[in-house]
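**Q** Okay, here's the prediction I keep looking at, along with the sequence it came from:
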Amino acid sequence: FYAQGVKTNVLFFTKGTVTNPHQDKNCTDDVWVYDLRTNMPSFGKRTPFTEQHLQPFETVYGEDPHGLSPREEGEWSFNAEESEVADSEENKNTDQHQATSRWRKFSREWIRSAKSDSLDISWLKDKD
């Protein structure tokens, strides 16, 4: 789906687990989200999405192509630290510094209970 001016996230999912690659239920314990929507340009013909925009995500994601690299929350590229923090479920019980990070982890249980399984997860506020 593409609509001009609509900000989107890209989500990656892996079916299976390390111990059972054919498992197709209850594989996900945590969902890692990299926010490249908030306070970013609308990418398109005039503002192309380039390698410089993807580089910080590649760094925090890690080198393992299967998503098994060790990770820590926290990535503040593109002036994320200057972003205003939204008053939202996503920021409850989160320290202020971590709340301004573009790279956060949310448990599958939290997404189920707090977001009713919605993956529209947002914790930073757009300036406009």
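**A** Perfect, I can see it now.

**Q** only C-alpha atoms for contact and neighbour calcs from this point on.
**A** Will do.

**Q** and residue 114, that one's in a helix?
**A** Yes - Residue 114: assigned to a helix according to DSSP: H, G, I helix; E, B strand; the rest coil.

**Q** Below is an additional structure, to be compared with the one above:
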Amino acid sequence: MSAEKGKELKTTVDSKANATQEAWITPTLLNGWVNYDESGYATCQYMKDSFGIVHVKGMVKGGSQGTAIFNLPAGYRLSKIEYFITSSNNALGILSTGSSGNVNANVANTAWVSLRSVSFKAEA
């Protein structure tokens, strides 16, 4: 490898290694959903990393079963509906999202719902 190619490669690697990640974004919660307990648990937030993967975190409670917890904006959405298994009040539940951006909870009990299982490559 030539010195010039080596320098070019180092510049490329350094630029990737020094990339700044996006900050977590706090969405507006919908349909009666609220953060579970802000003093001891992560609040509902999302972010997209430098690889285009959307990550969601936090715990929510109190909303209506089957309704949207919050809406992801364009650029943070899937092109089609996908389902994610989650924990809800010590039972299994399902979170779903798709091209509308709504993150929906299909759980038996809304005493608390973990959002940590939602992670996907943004498509829309």
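**A** Good, I have the coordinates. Nothing here was measured: the structure is a model prediction, and the numbers come from that model.

**Q** What TM-score do the two superposed chains give?
**A** The TM-score (TM-score structural alignment, normalised by the length of the second structure) is 0.29; 72 aligned residues with a Cα RMSD of 5.4 Å.

**Q** For burial, what's the neighbour tally of the nearest residue to residue 30 of the first structure once chain neighbours are set aside?
**A** Spatial nearest neighbour of residue 30 of the first structure, chain neighbours left out: residue 107 (4.2 Å); criterion: Cα to Cα, 6 or more residues apart in numbering. Using other Cα atoms under 10 Å, residue 107 of the first structure has 12 neighbouring residues.

**Q** Residue 54 of the first structure versus residue 107 of the first structure, what's the distance?
**A** Relative to residue 54 of the first structure, residue 107 of the first structure is positioned 24 Å away (Cα to Cα, to the nearest Å).

**Q** and if you look at residue 110 of the first structure?
**A** Taken as Cα to Cα, the span from residue 110 of the first structure to residue 54 of the first structure is 27 Å.

**Q** who has more neighbours, these two?
**A** Using other Cα under 10 Å as the criterion, residue 110 of the first structure and residue 54 rank with residue 110 on top: 15 against 11.

**Q** Okay, and that one sits in which element?
**A** Assigning secondary structure by DSSP states H and E places residue 110 of the first structure in helix 108-115.

**Q** Sounds good, over and out.
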